[in-house]
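Chemist: Next one to model:
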Amino acid sequence: MIRKGSKGAAKAYISASKARRKLQVSLATFQKLCILKGIHPRVPGKKLKGSQKTFYLTKDIKFLAHDPLIRKIWELRAHRRKIKKAKAKKETSKVKSLLDNSPSYRLERIVLERYGKFQDALSDLDDALNLLFMVANLTCTSLISSDKIANCRRLCREFQKYVVMTGAVRKVFASVKGLYVQVEIDGIRPVFIIPYRPFQRMPEDVDQRIINSFLEFYECMLSCVNRHLFHRLGYAYPPKFEESLEERGLSIFDAFILESKKKDEAQMMVDGSEGFSNDTEKGDHSNTLLKGMKFFLGREIPVDLFDFIIRSCGGEAIWELPSMPVTDTSSITHYVYDRPDIPGERRLDVEYVQPQWILDSINAQVLLPVSLYLPGVSLPPHLSPFVNHENSSYRPHFQDFISEYKTSGVNTYTERVVGDKSSTQVVAENNKNEEEEEEERRQRALVPNDKSEPSSESANRKLAKLMMRRKDRHLYEKITKSQKEKEKKVNRLVRRQKELMQSSE
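Modeler: You can find the predicted model right below:
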């Protein structure tokens, strides 16, 4: 007879409490080990006893039991007990020696185990960048120290420096949370968020231990990725950074001092490893949309974000500092202001735009008309570049204008916004075409054949619905309900679009 629990799902899965007893660790340590090794909870196909529990694969727990990292965890636990015992006995010299000789572990081996190829690390880079950019704008807490925040800030700057050197920015979108940025590295396009400053404080209901565990792994991962990227360009890692230039308010990208890499320098920090394996090397196509342009940023513009975006597209950005006023203004081509009143005298040989012009031009991959983005003018909609309007039933009017402007340079949207006389003629022609289409629909409705076809089709649909199984019928009703809700949403957007166009006329 087969013994109970020796075969099937009962053998393949193990509960979290049994896994912790097997590994001899606490709940917090078990969560940290699972985060570092990338072990996730599983849902058994067959219901087990205590289905409300959390289950893991038994195979993953066995691999984790033989991992060298858990030996270091045990050593750290024993070391903390020794320190606690020495403090209770008031042995200050022993406590000092124990603190100086605390055991440590490295995570580069785990990074190489989880990401065998460099493309695998790039595909998982968005989560790492989101967390590191968030922590870089935080204030220190009891679990997230100031050293970790400074390290996150350094890693994010190094990654931004690589993006600026290669021109890897593809799409940007300004939202309430922050600035969404999409970069392209080796054909992979991770999307991450750069939050605005000052960032809000850490919420009290967030478990900072979980964030600290993820942060510990993602720090090592981004360090390995940055090292690989800089070495591929032929520069030593880590690059030197002059803090004095940042304190004076200058661009952080001018504070980097790049040195050429030595020939015998290893590609990774792990001894005896060759780093990420690269099957295919794809050259990055640099973005030179703003090449030859020099932007002067107003005081209300987030300087660090737009300096990164402009430099990544080949442009140059300057701004006024209290200690260093701008004296040479002859090379400035664009003034960027986010307010209606322009300070100083207005020049005729330069362009004055709002910051949305830079973002929309990058998303459209073409320099849009400046007349739509003059200071004090109501701006066109800031469309998300991550939504594909080609196959959707609702297509914004401004998206049509961008596609027409890229192909033939048609400027109908500009005329409609500025208030040209020809815009009324265009609107009248559109209304006339709509009336003709409605008349054609009325004529079609009078034909008896057109009336019989939909009724027969609906009858056939009802018969087919009756012949379905209950499960299939329920699924079909859910699909039709979602389609109707989508149509209602699209019709509402189209109606609002027509109302706005009529009010602007």
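Chemist: Please make it C-alpha for all contacts and neighbour counts, starting now.
Modeler: OK.
Chemist: List the buried residues of stretch 465-484.
Modeler: Going by neighbour count (16 or more other Cα atoms under 10 Å), the buried part of stretch 465-484 is residue 465.
Chemist: Dead centre of the protein: give me the residue that sits there.
Modeler: residue 192 (1.9 Å; Cα atoms, centre = their mean).
Chemist: what about it, helix or strand, and which?
Modeler: Per DSSP states H and E: residue 192 is located in strand 191-195.
Chemist: three-state assignment of residue 360?
Modeler: Using DSSP: H, G, I helix; E, B strand; the rest coil, the secondary structure recorded for residue 360 is helix.
Chemist: quick one: contacts for it?
Modeler: 368, 382-383 (Cα atoms under 8 Å, 6 or more residues apart in numbering).
Chemist: returning to what we had before: which strands and helices lie in contact with the next helix or strand after the strand holding residue 192?
Modeler: Remark: after strand 191-195, the chain's next helix or strand is helix 208-233, criterion DSSP H and E. With contacts taken as 3 or more Cα pairs under 8 Å, 6 or more residues apart in numbering; DSSP states H and E, helix 208-233 sits against helix 27-37, helix 108-114, helix 118-123, helix 125-136, helix 146-166.
Chemist: Helix or strand next in line after helix 208-233, which one?
Modeler: Criterion used, DSSP H and E; the element after helix 208-233 is strand 240-241.
Chemist: next one: the helix or strand just after that following strand to chain centre, how far?
Modeler: Sequence order places helix 243-247 as the next helix or strand after strand 240-241, per DSSP H and E. Offset of helix 243-247 from its chain centre (Cα atoms, centre = their mean, to the nearest Å): 28 Å.
Chemist: quick one more, to check against the first:
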Amino acid sequence: MRRLKKYQSGEAAQYITRRAALRKLQLSLNDFRRLCIIKGVYPREPKHRRRAQKGSSDIKILYHAKDIRFLLHEPIVWTLRDYKIFAKKTGRDRAIKDFRNLKRRLALYPELRIDHIVKERYPTFIDAIKDLDDCLTLLFLFSTFPSLRLIPREQSFLCRRLTIEFLHYIISSKSIRKVFISIKGFYFQADIKGQKVTWIMPHHYPFKPHSKAEVDFKVMSIFVEFYTIMLGFVNYRLYHSAGYTYPPKFRSEINNDLEDNFKDELSYVSDRIAALNSDLISTENIPEEEIDDMDLDLLEQGQSSNRIMKLKKEASELKKLRSLFKGLKFYVNREVPREPLVILIRSFGGKVSWDSTVFVGATYDESDETITHQIVDRPILSEKYISRDYIQPQWVFDCVNKRTLLPTNKYFVGVVLPPHLSPFVDGNRDSYVPPEEDDIQNEADFNENKPVEVNANSSEKEKDTPTMDDEQLQIAYMQEKADFEEYGHIENEEGENDDDVENAENDKEKQLNEKLSMSVQTGKVHKENKNIRRKNELDEHRLQARMVKSRHRNLFRKLIREKQVKEKEKWLLKKKRRDIDAQIADY
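Modeler: From the prediction side, this is the model:
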């Protein structure tokens, strides 16, 4: 057997540089990057970089050698090579002005199809749903872009159409569970086929072009190319599983592929929101209430255990959440962001409209007397109706997160709003917890541990049982002690033994002291010395460090360093909150 030379085995044989991969695949850098993004092949970080780079000390981009061998068998490689041949031949035809041959070659432009790669990367439908987070976030972002040099208008319109179709399924299936407003945009979380899918819908601002150094739109556009195919497959499966026709047919002719719809940015966004306020045409009319009732009936037939009771409780809460805004009619003012509100209100059974003279897609006017809530984001209104509540937009988001209709008095026009807390954080986390969240948690714990009132069917003996406070116990103790002394004096006069009397007296005092020790006494404030506590923590830490074995010492130091970083972040957030409260108090 031939003896292997140096760097022919181990990590040196497992990794390959990007330059070597380009030579092996015979592709340009742009085509290689496009192929890797579509196939899901990314650079790797070796454990020993010097060995992987065959003794070189430079920092190079490394790939797994097996991934590059995997790319060799991909049919897309031949299509990318055809692109290079096509570019050379068409350039030659333009140079010699052979326009007849150029027209023939343009008609035979090679088409890149990646449908089989979507099926290859996601063998099951659930796998595709699990990977929808990044896909939806990027497509929602691109759906708001205007026409750029590297982002054609057709691509942004395709992203808009796919996201509208996805939102229509979310609205019809009532799948939204959590929502949050942040600086980045609106966070949404939906339950699709038992999987939690979270995405960000960006705020709509007038678009400002960025320099090429800030954002590489070419790379992002390659991701969008793959994600549009992926979301198209997902939408098709979701619509057919819910009994809807795909592509969806809206009852209004708003969402048409016309150039007039997206010449103006305002009308572009307005048409997008108007499409969400129309209903889908279903081939199977199955009421959502019947499905929920069947699930609850199946749970009731099972055995009564803690798990079954928990499932019943979750099912009843979910049924109540899906009809949260049922029977309510909302009117949105022109200064309020309409798209997230339309999604939320329609997802939970409500109806929504706006000013038809400004935006298309309105279903009723402001003068409608059946409107129950009007969403306003301005301090003063010229005209008000007594039959409706005027609230700020945060009320809708907080109602969804709390899963109940909150009182509207805290969200009236001009009122300082309560804190908008994120529902995506863990309540038992070790990091900084805002005081408002802490108060809400304490209130919830108090309601759970609230003492139960005496039942009317309880026995009269339990109701009439008297309770003794400290003063009554002290009086009883003094009375018994006086009676005992008098009784002992009489016994001594009759000639009883003094030792027996003393023993009896000691036993009696012991019983009375035990009775007093069981009573409720006034608590005393114990002031802890911070220096002593800090010293004890340092001693405990030193003892733990001594007990750690030498081979685990680096891991122990890493854990301690992470703990210190978390404590520092927590302290900084507390300090920031104290400064904000001080500024508010001074103001």
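Chemist: So after superposing, what's the score?
Modeler: Between these two chains, after superposing, the TM-score reads 0.80 (TM-score structural alignment, normalised by the length of the first structure); 451 aligned residues with a Cα RMSD of 3.2 Å.
Chemist: about what we covered before: can you say which of the contacts of residue 360 of the first structure are buried?
Modeler: Buried residues within these, counting neighbours by 16+ other Cα under 10 Å: residue 368.
Chemist: Nearest to residue 211 of the first structure among the helices and strands packed on helix 208-233 of the first structure would be which one?
Modeler: Residue 211 of the first structure lies closest to helix 125-136 among those, at 8.4 Å (Cα to Cα).
Chemist: give me the stretch of the second structure that the closest one matches.
Modeler: Counting by TM-score structural alignment, helix 125-136 of the first structure falls onto residues 132-143 of the second structure.
Chemist: any chance you could map the strands in the second structure?
Modeler: Assigned by DSSP state E, the second structure shows strands spanning 15-17, 62-64, 176-181, 185-192, 195-202, 329-332, 351-353, 373-375, 389-391.
Chemist: closest one to residue 219 of the second structure among those?
Modeler: Nearest of the strands of the second structure to residue 219 of the second structure, taken as Cα to Cα: strand 62-64 at 18.6 Å.
Chemist: so where is that closest one in the first structure?
Modeler: Aligned using TM-score structural alignment, strand 62-64 of the second structure spans residues 55-57 in the first structure.
Chemist: and the matching stretch, how far from the second structure on average?
Modeler: On superposition with the second structure, the mean distance recorded for stretch 55-57 of the first structure (mean Cα distance after the TM-score superposition for the first structure) is 0.8 Å.
Chemist: now that stretch: how far from the chain's centre is it?
Modeler: Relative to its chain's centre, stretch 55-57 of the first structure lies at 30 Å (Cα atoms, centre = their mean).
Chemist: residues in contact with it?
Modeler: 12-16, 40-44.
Chemist: Residue in the second structure paired with residue 149 of the first structure?
Modeler: By TM-score structural alignment, residue 149 of the first structure lines up with residue 156.
Chemist: Distance-wise, check the residue of the first structure most remote from its centre relative to residue 234 of the first structure.
Modeler: Distance from the C-alpha centroid of the first structure peaks at residue 448, with 55.5 Å (Cα atoms, centre = their mean). Note on residue 448 of the first structure: its distance to residue 234 of the first structure, by Cα to Cα, to the nearest Å, is 76 Å.
Chemist: re earlier: show me what contacts the match of residue 149 of the first structure?
Modeler: For residue 156 of the second structure, the contact set (Cα under 8 Å, 6+ apart) comprises 142-147.
Chemist: List only buried entries from those.
Modeler: Buried among the contacts of residue 156 of the second structure (16+ other Cα under 10 Å): 142-146.
Chemist: Now tabulate the residues you listed in a markdown table and tack on distance to residue 265 of the second structure.
Modeler: A markdown table is the format used below for these (distance: Cα to Cα, whole Å):
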| residue | distance to residue 265 of the second structure |
| --- | --- |
| 142 | 14 |
| 143 | 12 |
| 144 | 9 |
| 145 | 9 |
| 146 | 8 |
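Chemist: Can you tell me which of these is nearest residue 338 of the second structure?
Modeler: Lowest distance from residue 338 of the second structure to those (Cα to Cα) belongs to residue 144, with 14.7 Å.
Chemist: just checking, that closest one touches residue 204?
Modeler: Yes: under the criterion of Cα atoms under 8 Å, residue 144 of the second structure makes contact with residue 204 at 7.4 Å.
Chemist: Return the residue of the first structure aligned against residue 232 of the second structure.
Modeler: Counting by TM-score structural alignment, residue 232 of the second structure lines up with residue 223 in the first structure.
Chemist: I meant residue 322 of the second structure, not that one.
Modeler: Mapped onto the first structure by TM-score structural alignment, residue 322 of the second structure lines up with residue 287.
Chemist: ok, now which ones touch that match?
Modeler: 167-170, 312-314.
Chemist: same deal with residue 159 of the first structure?
Modeler: Residue 159 of the first structure sits next to residue 226 when contact means Cα under 8 Å, 6+ apart.
Chemist: Redo the contacts of stretch 55-57 of the first structure as a markdown table? Include neighbour count and distance to residue 439 of the first structure.
Modeler: Formatted as a markdown table, the contacts of stretch 55-57 of the first structure follow (neighbours: other Cα atoms under 10 Å; distance: Cα to Cα, whole Å):
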| residue | neighbour count | distance to residue 439 of the first structure |
| --- | --- | --- |
| 12 | 16 | 68 |
| 13 | 22 | 67 |
| 14 | 22 | 69 |
| 15 | 18 | 68 |
| 16 | 19 | 68 |
| 40 | 12 | 61 |
| 41 | 14 | 61 |
| 42 | 13 | 60 |
| 43 | 13 | 58 |
| 44 | 17 | 60 |
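Chemist: What is the most widely separated pair among the residues you listed?
Modeler: Farthest apart among these by Cα to Cα are 12 and 40. That separation is 14.5 Å.
Chemist: longest helix of the first structure?
Modeler: For the first structure, the longest helix by residue count, based on DSSP state H, is helix 470-504.
Chemist: For that helix, what is the distance to the chain centroid?
Modeler: Distance, stretch centre to chain centre, for helix 470-504 of the first structure: 29 Å (Cα atoms, centre = their mean).
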